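Q: below: sequence and its predicted model.
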Amino acid sequence: MTRKKKSDLFCLYYINFNKVFEIAMLLDNKVITGEETQSNSNHSLKLAAKIKGMLAMVYEGTANISYDYSKGSQLRKTVEIKMTNSVVLKDLIDEVKLSDKNIRNAQEGQLILIDDVNLSLVNEEETRQIKLVKQGVLDRFVHEDISLGEVMKPMLSDYSYQLIGKKGEDNYLIKIPANADNEFENNYTIDDLLLGKVSLIGIYNGVKSSSDLKNTFTYLKGNGTQEDQIIDSQTGEDTNVIEQFHYIDILAITQKIHM
């Protein structure tokens, strides 16, 4: 069984497993469930045939008789392979050719991997308010027997976290569906993605602005906030311009593990 290189190790923050699995199956639809290794040990023994030798001396006058004896042993070992999210993702990562080093020549639809990116939330205050509503904070507020929280939740069904990533001179834009539960792998939260450098794996979709990423809530709100400005959660600065980003249809977010 082939061991992974230490440089291949990573911790999984987020994965859109359905997309990753479909693409992985297009690359190779054979799923390995186990592998078997077999080792053989053969040796030959050249033994003097004493009995035959004695008889030969009597009947033929010669005793230079011997024979080869071959003995073989076989060891068979079966290894069960666990198909985890990370294993499926690793097969996909091996096929990625596009990175920040050749982003200038990128074409839409290419698989892309960007390492060592610092992420920050777009419009963090609104995002955190929406998260509280989806978690049911307003459910107990009732007006004329109607729960305000329950009324709002359908409008938030397609709401997503919007994050910008910076590396060198290039800026990247991604979005992650904001679900009330099980948003991220291994009990991570959105805040864990903002603490250090991460790797982005996805599909390159060209250059876009934050206002291009629409949802029901921002459409109904209609106040032009997202179209007019981007508020960086790390600096708190209002850029007051429409920035352009390399947009990545995100498949997974990981963190490198160095050993």
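A: In hand now; what should we look at? Residues are numbered from 1 along each chain as shown.

Q: from here on, just use CA atoms for contacts and neighbour counts.
A: Will do.

Q: next, the contact list for residue 68, please.
A: 44-47 (CA atoms under 8 Å, 6 or more residues apart in numbering).

Q: neighbour count, distance to residue 102 and secondary structure added to those residues, as a markdown table?
A: Shown next, in a markdown table, are these (neighbours: other CA atoms under 10 Å; distance: CA to CA, whole Å; DSSP: H, G, I helix; E, B strand; the rest coil):
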| residue | neighbour count | distance to residue 102 | secondary structure |
| --- | --- | --- | --- |
| 44 | 11 | 59 | strand |
| 45 | 10 | 62 | strand |
| 46 | 10 | 64 | strand |
| 47 | 11 | 68 | strand |
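
Q: quickly find the element holding residue 43.
A: strand 34-48 (DSSP states H and E).

Q: what helices or strands is that strand leaning on?
A: strand 66-80 (3 or more CA pairs under 8 Å, 6 or more residues apart in numbering; DSSP states H and E).

Q: next SSE after the strand it packs on?
A: Counting by DSSP H and E, what follows strand 66-80 is helix 85-93.

Q: on that earlier part again, and which of the contacts of residue 68 is nearest residue 209?
A: residue 44 (74.2 Å; CA to CA).

Q: nearest residue to residue 91 other than its sequence neighbours?
A: residue 24 (6.8 Å; CA to CA, 6 or more residues apart in numbering).

Q: could I get the buried residue list for the strand or helix carrying that neighbour?
A: Assigned by DSSP H and E, residue 24 belongs to helix 17-27. Neighbour-count burial for helix 17-27 flags 20-21, 23-24 (criterion: 16 or more other CA atoms under 10 Å).

Q: now those in a markdown table, with distance to residue 248?
A: Output for the buried residues of helix 17-27, formatted as a markdown table (distance: CA to CA, whole Å):
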| residue | distance to residue 248 |
| --- | --- |
| 20 | 14 |
| 21 | 18 |
| 23 | 16 |
| 24 | 18 |
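
Q: all strands for the stretch 151-259 of the chain, in order.
A: For the stretch 151-259 of the chain, applying DSSP state E, counting those that start in this stretch gives strands covering 160-167, 170-177, 198-208, 245-256.

Q: now mean neighbour count and distance to residue 116 too, for these, in a markdown table please.
A: Formatted as a markdown table, the strands of the stretch 151-259 of the chain follow (neighbours: other CA atoms under 10 Å; distance: least, CA to CA, whole Å):
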| stretch | mean neighbour count | distance to residue 116 |
| --- | --- | --- |
| strand 160-167 | 19 | 7 |
| strand 170-177 | 19 | 12 |
| strand 198-208 | 21 | 5 |
| strand 245-256 | 21 | 8 |
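
Q: here's the one I want to compare it with:
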Amino acid sequence: MFNIYYINYEKAFEISMLIDNKIQEKSDVEKNIVGKLNGKASLNTDNIGNVPFLNKIFPKAGVDFSGEGSRTKKVADSFKVVSTKSTILDPIYRKAIEAKKLSDNKIGNLIKIRNVSLDITNEKEILATKSLLSGVLKQIPIDETGGIDITGLLEVLLKDSSYIFSGNFKDGTITFKIPMKVENEMESQYNVTDLEIGQVTLIGVYRGIYSKKGIDGKINRLQNLSNLSKPKLDDNIETEPEKKDDDNGNEDEKTHFIDVIAIIQELTIK
């Protein structure tokens, strides 16, 4: 059994329907109750013959009676089958291949990766993006905008923003993204920070090996907008090479990218 932290319901529903597109709506359980009746009786008139006059009415005789029968009762119980996100995800969970080594997977494999600890790698961008998407700029007058709805424009530019997660596995690192929303991003009242506490199980599609720098450049929308806003320098002007931030580690490090369908917590119930 499992509990869902995050699920991309649209992806999960489509894949689940490919596995089996029959959704049970009702379950009927019939109970047959069978009863068997046995009986035996006897009549002996020997003693009656000793009574005057009755011996003429009841001749001496011995009679045995026996009978056998059965009774069947049928009871039908009807149950309503409730379809939830967990029931949609369950066939995907059972069909997914458990990853022992990431390097053994092929692109397109439906896999589940157990016991992964996760970290958010773009916390600064998340804070800035959420502040902009929450409409904070509506309260701040901006001169020389020419009547442009800056907040509306940013919502369009940043609507594809995502959380970028990274985790370590047996033979490498894992990277995946979750679309960013202002609210209701997680299931069951969880929030994004809950994914950084303890170990979780990932269910998704293996997409191959990429460089971390390349993945971040494709996903991080706010950083891309920031790069566009930087003034271009004349080609003849020599510039110093950009220094790498040692805290970020090796930017050319390779990572296994997963197209995540769901993040779950596996349950043990006795």
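A: That came through, no problem. These figures come from a predicted structure and were not determined experimentally.

Q: please state their TM-score.
A: After superposition, the two chains reach a TM-score of 0.80 (TM-score structural alignment, normalised by the length of the first structure), with 237 aligned residues with a CA RMSD of 2.8 Å.

Q: re earlier: give the contact list for the residue nearest to residue 91 of the first structure.
A: Residue 24 of the first structure neighbours (CA under 8 Å, 6+ apart): 88-89, 91-92.

Q: now swap in residue 254 of the first structure and tell me
A: With CA under 8 Å, 6+ apart, residue 254 of the first structure has these contacts: 10-14, 198-200.

Q: and the closest residue to it other than its chain neighbours, how many neighbours?
A: Ranked by CA to CA, 6+ apart and with sequence neighbours excluded, the top spatial neighbour of residue 254 of the first structure is residue 12, at 4.6 Å. By the measure other CA atoms under 10 Å, the count of residues near residue 12 of the first structure is 20.

Q: just tell me what residue 12 of the first structure corresponds to in the second structure.
A: When the second structure is aligned by TM-score structural alignment, the residue opposite residue 12 of the first structure is residue 4.

Q: do the same with residue 32 of the first structure
A: Using TM-score structural alignment, residue 32 of the first structure sits opposite residue 24 in the second structure.

Q: surely its match is within a helix?
A: No. Per DSSP: H, G, I helix; E, B strand; the rest coil, residue 24 of the second structure lies outside any helix segment and is coil.

Q: skipping adjacent residues, who's closest to it in space?
A: residue 81 (6.6 Å).

Q: got the contact list for the aligned residue in the first structure for residue 150 of the second structure?
A: By TM-score structural alignment, residue 150 of the second structure lines up with residue 148 in the first structure. Contacts for residue 148 of the first structure were tallied using CA under 8 Å, 6+ apart; they are 138-142.

Q: hmm, back to that, check whether the residue nearest to residue 254 of the first structure really touches residue 257, as I assumed.
A: No. Using CA atoms under 8 Å, residue 12 of the first structure makes no contact with residue 257, being 10.3 Å away.

Q: what sits against residue 46 of the first structure?
A: Neighbours of residue 46 of the first structure in contact, by CA under 8 Å, 6+ apart: 66-69.

Q: and those, which of them are buried?
A: Buried among the contacts of residue 46 of the first structure by 16+ other CA under 10 Å: none.

Q: and residue 164 of the first structure, what pairs with it in the second structure?
A: Aligned partner of residue 164 of the first structure by TM-score structural alignment: residue 166.

Q: residues touching that match, list them.
A: 118-121, 173-176.

Q: do you know how far it is from residue 62 of the second structure?
A: 94 Å (CA to CA, to the nearest Å).

Q: cool, and residue 242 of the second structure?
A: Using CA to CA, residue 242 of the second structure is found at 118 Å from residue 62 of the second structure.

Q: before we move on, what about residue 19 of the second structure?
A: In terms of CA to CA, residue 19 of the second structure sits 73 Å off from residue 62 of the second structure.

Q: residue 251 of the second structure too?
A: Counting by CA to CA - residue 251 of the second structure and residue 62 of the second structure are separated by 106 Å.

Q: of these two, which one has the most company?
A: residue 251 (14 against 10).

Q: so the more buried one makes contact with residue 215?
A: No. Residue 251 of the second structure is beyond contact range of residue 215, at 10.4 Å (criterion: CA under 8 Å).

Q: circling back to that earlier point, helix, strand or coil for the match of residue 12 of the first structure?
A: Assignment for residue 4 of the second structure (three-state DSSP): strand.

Q: was I right to think it contacts residue 267?
A: No. When contacts are counted by CA under 8 Å, residue 4 of the second structure is not listed as touching residue 267 (10.4 Å).

Q: angle of the strand holding residue 43 of the first structure against strand 66-80?
A: Angle of strand 34-48 of the first structure versus strand 66-80, following axes from the mean of the first three to the mean of the last three CA atoms, to 10 degrees, is 170 degrees.

Q: ok, average deviation of strand 34-48 of the first structure from the second structure?
A: Compared with the second structure after the fit, strand 34-48 of the first structure shows a mean deviation of 1.7 Å (mean CA distance after the TM-score superposition for the first structure).

Q: ok now that strand, how far from the chain's centre?
A: With CA atoms, centre = their mean, to the nearest Å as the basis, strand 34-48 of the first structure stands 41 Å off its chain's centre.

Q: ok, stretch 175-185 of the second structure next?
A: For stretch 175-185 of the second structure, the distance to the chain centre is 15 Å (CA atoms, centre = their mean).

Q: and the end-to-end length of it?
A: 18 Å.

Q: and that stretch, which stretch of the first structure?
A: Going by TM-score structural alignment: stretch 175-185 of the second structure matches residues 173-183.

Q: contacts for that stretch?
A: By CA under 8 Å, 6+ apart, the residues outside stretch 173-183 of the first structure that reach it are 14, 131, 134-135, 158-165, 189, 208, 210, 245-250.

Q: again, but for stretch 187-196 of the second structure
A: So stretch 187-196 of the second structure is in contact with 4-7, 117-120, 185-186, going by CA under 8 Å, 6+ apart.

Q: tell me the one of those residues nearest residue 77 of the second structure?
A: The nearest one, if we look at the contacts of stretch 187-196 of the second structure relative to residue 77 of the second structure and count by CA to CA, is residue 4, at 30.6 Å.

Q: gap between the closest one and residue 260 of the second structure?
A: 13 Å.

Q: got it, and residue 210 of the second structure?
A: 16 Å.

Q: kindly report the same for residue 55 of the second structure.
A: For residue 55 of the second structure, the distance to residue 260 of the second structure - CA to CA - is 97 Å.

Q: same check on residue 128 of the second structure?
A: 24 Å.

Q: again, but for residue 213 of the second structure
A: Residue 213 of the second structure is 19 Å from residue 260 of the second structure, by CA to CA.
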